[in-house]
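> one predicted model, sequence on top.
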Amino acid sequence: MTDFPTLSVLDLVPVRSDQATGDALRATLRLAKVAEDAGYHRYWLAEHHNMPAVAATNPPVLIGMVAGVTTRMRVGSGGVMLPNHPPLVVAEQFALLEAAFPDRIDLGIGRAPGSDPVTSWALRQGGGAHTGDQAVQQFPEYVDQVRTMMAADGAAIQLPRQTYELRATPQARSEAEVWLLGSSDYSARLAAQKGLPYVFAHHFSGQGTAEALALYRNEFRPSETCPEPRTFLTVNAVVAETRAEAEALALPNALQMLALRTGGPMVAQRLVEEAEQVDVPPAHQGLLDAMLGRWVIGDPASAREQVAAMAEQYGVDEVMIHPVAGARTGADADAAPAREETLRLLAG
């Protein structure tokens, strides 16, 4: 692979200690416009719940906002955590988005809860979806239901005395593109069996990527919508004019991830100056260093080399960048200057 890979964006809508939720949303809309201007291919928004540093709680709402301020990029979910939602609701949401923004909507579907156990319980109570382990066990069936109800023909449900037709929209002319997401081999195998595109959460896990992609490619069964394996790589990235500045900007998000992995207190994302005052326990330093070692961090030339090398290593021609650069004191509350700069510098 000699060409530089196509670039896309993953956004968790981070909330800094100097921001309200509305500020973070406005910063994301600015970031999306920067991404489109820089030539990025797609822009995905995650689903996480009850986290002080993440405002991405509702992908369909965010997708509508981002698609509304852009014109070319594909916009989608990275992903919708399907066990949290009734399949018909997801099908209706993404069918409507596709109707509003034809041939621009991606539905990335995940099986994880995207939250802590108490929040997962609250999400699933009275929502029409099965609760607990049952929702996870029925994940393959839920995927099929969403795809069927989004299709123009809809679903045909056999009742005792009639066949009942069920569609996500009355007159669908196109369908959101469905991807399966995962951080283990479960979704890789399921995507291969169903002939669906697949993405491994390399930005979150960083381990097992090669094995999951090999399993997906080896077991893939062609389908009408996806005749051959389709996948790309996700990676955390911070790019600045110098390596030293990139390392400083990476620290706030790295500390947030460290707290998540070690059971530390979850707080709004620190500013760079606040992060530099944090003493990392010696027992956690190795984990922090290992995480940062899997990220793309550096000046523009070295960062582009890292991205190209990772694309070559994993055999992909698209890399989805999760721009995790923090902000320094004094940054505009409704902007994310270092995240914007990461996208611009990496695009070249």
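Yes, it's here.

> from now on I want contacts and neighbour counts done on CA atoms only, so please keep to that.
Noted.

> from residue 154, how far off is the residue of the chain positioned farthest from its centre?
Distance from the centre of the chain peaks at residue 161, with 43.1 Å (CA atoms, centre = their mean). From residue 161 across to residue 154, the span is 19 Å (CA to CA, to the nearest Å).

> structure B:
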Amino acid sequence: MSTLPSPALSVLDLVPVRTGQTSAQAVAASLALVSRAEELGLRRYWFAEHHNMPAVASTTPPVLTAAAAARTHTIRVGSGGVMLPNHSPLIVAEQFAALEALAPGRIDLGIGRAPGSDPVITQLLRMSGTTSDVERFPEHVRDIARLASPEGAALQFSNGHTYDVHATPAATGSPKVWLLGSSDYSAQLAASFGLPYVFANHFAGEGLERALGLYRSQYQPSEAHPEPQTFLTVNAIAAPTHEEAEARALPQLRSMARLRTNQPMQPLESVEQAQATPMDGLAQTIIDAMRAKWFVGTGAEVAEQLRAFAAKWEVDEVMLSPIAGSYESEPMDAAPGRTQTLELLTAELA
């Protein structure tokens, strides 16, 4: 029995797409996982924003959040995150204010400033002029928070007149805004705004100590958030045996290695496909480095790693990116490996 406290668990979902799987099947698998996460008592479930990637179907967090909210009753749902430079602040505010009306008190709006894709797609996403100016990111974060609040925002004209703007009429609540990032910039901005902050540890893995230190030491209390609030993301796979967990890690590890060595992207391999084809030396080096930072093993092994991780960084919540791959025999509209990860870990951390 561990003497360390058990952190609360949440989920970050990129809606992975495997070989032979349609986007409809991938989304169906993720929505089934949302329902199971709620049954297991997880705290929140977020969808990421990525574009033009064959192995990722999470292109539209607001749409996926609406679908998840309609299938659940208690778990918080939202974005992890909306890549703000790709969107008009008013549109983001309207989307998430509408979600707040759909599921009052359960909506999280995680906001990031990364593109979420390659340079060509980024240009296509940012054809909206000044709204896509990355340098205006702080201003746009403030705009969204005001527009989505019941009070709304007031535009001030040079002649002294004002024009009231509300994301939705007669709002009674607001989505909870989080800033997301993997750099000092995002940590310091969240601290200066008095906003909750999440370091993208599952993606970056470097600079965590400095980012958390800056956020906590520079935090400026706000009315909504008098104390700093943060949790961390991790890549995790749990299985009945260590060998199965390692096998289920291979498809995602190999996909990330291809991305980082500029190889053509493709849907995720099955476990059998990943095991059948060795990668070259450089790719294997990248795989080994990534694997060392992931949480992979039996339920008991990973649970103990998560307790130690949460205690080290003084957080009471860990958001899992459950990246377990699938065997060829497993159904296309379900994610048994990802479901198994949540089931084993909630049982061990209960």
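Yes, it's here. Quick caveat, the model's predicted, so the values are computed rather than measured.

> how close are the two chains, by TM-score?
Here the TM-score for the pair of chains, by TM-score structural alignment, normalised by the length of structure 1, is 0.97; 344 aligned residues with a CA RMSD of 1.1 Å.

> just say helix, strand or coil for the residue farthest from the centre of structure 1.
Per DSSP: H, G, I helix; E, B strand; the rest coil, the local secondary structure of residue 161 of structure 1 is coil.

> with the one 4 residues further on instead?
Reduced to three states with three-state DSSP, the structure at residue 165 of structure 1 is strand.

> before we move on, which element is the closest residue to it other than its chain neighbours in?
Counting by CA to CA, 6 or more residues apart in numbering, residue 165 of structure 1 lies nearest to residue 156, which is 4.7 Å off, once chain neighbours are set aside. Residue 156 of structure 1 belongs to strand 155-158 when assigned by DSSP states H and E.

> that strand vs structure 2, mean deviation?
Average distance, strand 155-158 of structure 1 versus aligned residues of structure 2 after superposition (mean CA distance after the TM-score superposition for structure 1): 0.8 Å.

> can you pull out the helices in structure 2?
Per DSSP state H, structure 2 carries helices over the ranges 23-39, 61-70, 89-102, 119-125, 137-147, 184-193, 208-218, 242-260, 271-276, 281-291, 299-313, 336-349.

> spatially central residue for structure 1, please.
Computing the C-alpha centroid of structure 1 and ranking residues by CA atoms, centre = their mean puts residue 78 first, at 2.8 Å.

> check contacts around that residue.
Shown in contact with residue 78 of structure 1 (CA atoms under 8 Å, 6 or more residues apart in numbering): 10, 44-47, 107-110, 181.

> what's the answer for residue 194 of structure 1, then?
Contacts of residue 194 of structure 1 by CA under 8 Å, 6+ apart are 221, 223.

> let's go with 7 Å and repeat that
Listed by CA atoms under 7 Å, 6 or more residues apart in numbering, the contact set of residue 194 of structure 1 reads residue 221.

> equivalent analysis for residue 311 of structure 1, please.
5, 317, 319.

> go through the contacts of residue 78 of structure 1 and name the one nearest residue 247 of structure 1.
residue 10 (20.0 Å; CA to CA).

> quick check: residue 151 of structure 1 vs residue 168 of structure 1, distance?
8 Å.

> more neighbours: which of these two?
residue 168 (25 against 20; other CA atoms under 10 Å).

> neighbours around the residue nearest to that one when sequence neighbours are not counted, how many?
Leaving aside its chain neighbours, residue 168 of structure 1 sits nearest to residue 92 (4.5 Å; criterion: CA to CA, 6+ apart). Each residue near residue 92 of structure 1 was counted by other CA under 10 Å, and the total is 17.

> residue 246 of structure 2 versus the alignment partner in structure 2 of residue 92 of structure 1, what's the distance?
In structure 2, residue 92 of structure 1 lines up with residue 94, judged by TM-score structural alignment. Residue 94 of structure 2 sits 42 Å away from residue 246 of structure 2 when distances are taken as CA to CA.

> can you check residue 6 of structure 2 too?
24 Å.

> ok, the aligned partner of the residue nearest to residue 165 of structure 1 in structure 2 - contacts?
The alignment partner of residue 156 of structure 1 in structure 2, by TM-score structural alignment, is residue 154. Listed by CA under 7 Å, 6+ apart, the contact set of residue 154 of structure 2 reads 162-165.

> for ChimeraX, what selects the buried ones among these?
Remark: buried members of those, expressed as a ChimeraX selection using 16 or more other CA atoms under 10 Å:
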select :165
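
> between the contacts of residue 154 of structure 2, which is closest to residue 34 of structure 2?
residue 165 (33.6 Å).

> endpoints of stretch 179-191 of structure 1, how far apart?
8 Å.

> also stretch 326-336 of structure 1?
Start-to-end, stretch 326-336 of structure 1 (CA to CA) is 8 Å.

> can you name the residues in contact with that stretch?
Here stretch 326-336 of structure 1 has contacts from 18-19, 23-24, 26-27, 30, 249-250, 252-253, 271-273, 338, using CA under 7 Å, 6+ apart.

> how about 10 Å then?
14-31, 238, 246, 248-254, 269-275, 323-325, 337-339 (CA atoms under 10 Å, 6 or more residues apart in numbering).

> list the buried residues in it.
For stretch 326-336 of structure 1, using 16+ other CA under 10 Å, the buried residues are 326-328, 333-336.

> kindly report the same for stretch 186-205 of structure 2.
Under 16+ other CA under 10 Å, the buried positions of stretch 186-205 of structure 2 are 186-191, 193-202, 205.

> check stretch 252-260 of structure 2 too.
In stretch 252-260 of structure 2, counting by 16+ other CA under 10 Å, buried: 252-258.

> same check, this time on stretch 149-159 of structure 2
Across stretch 149-159 of structure 2, burial judged by 16+ other CA under 10 Å covers 149-153.

> also stretch 31-43 of structure 1?
For stretch 31-43 of structure 1, by 16+ other CA under 10 Å, it's 31-36, 38-43.

> cool, stretch 310-318 of structure 2 as well?
By 16+ other CA under 10 Å, the buried positions in stretch 310-318 of structure 2 come out as 310, 315-318.
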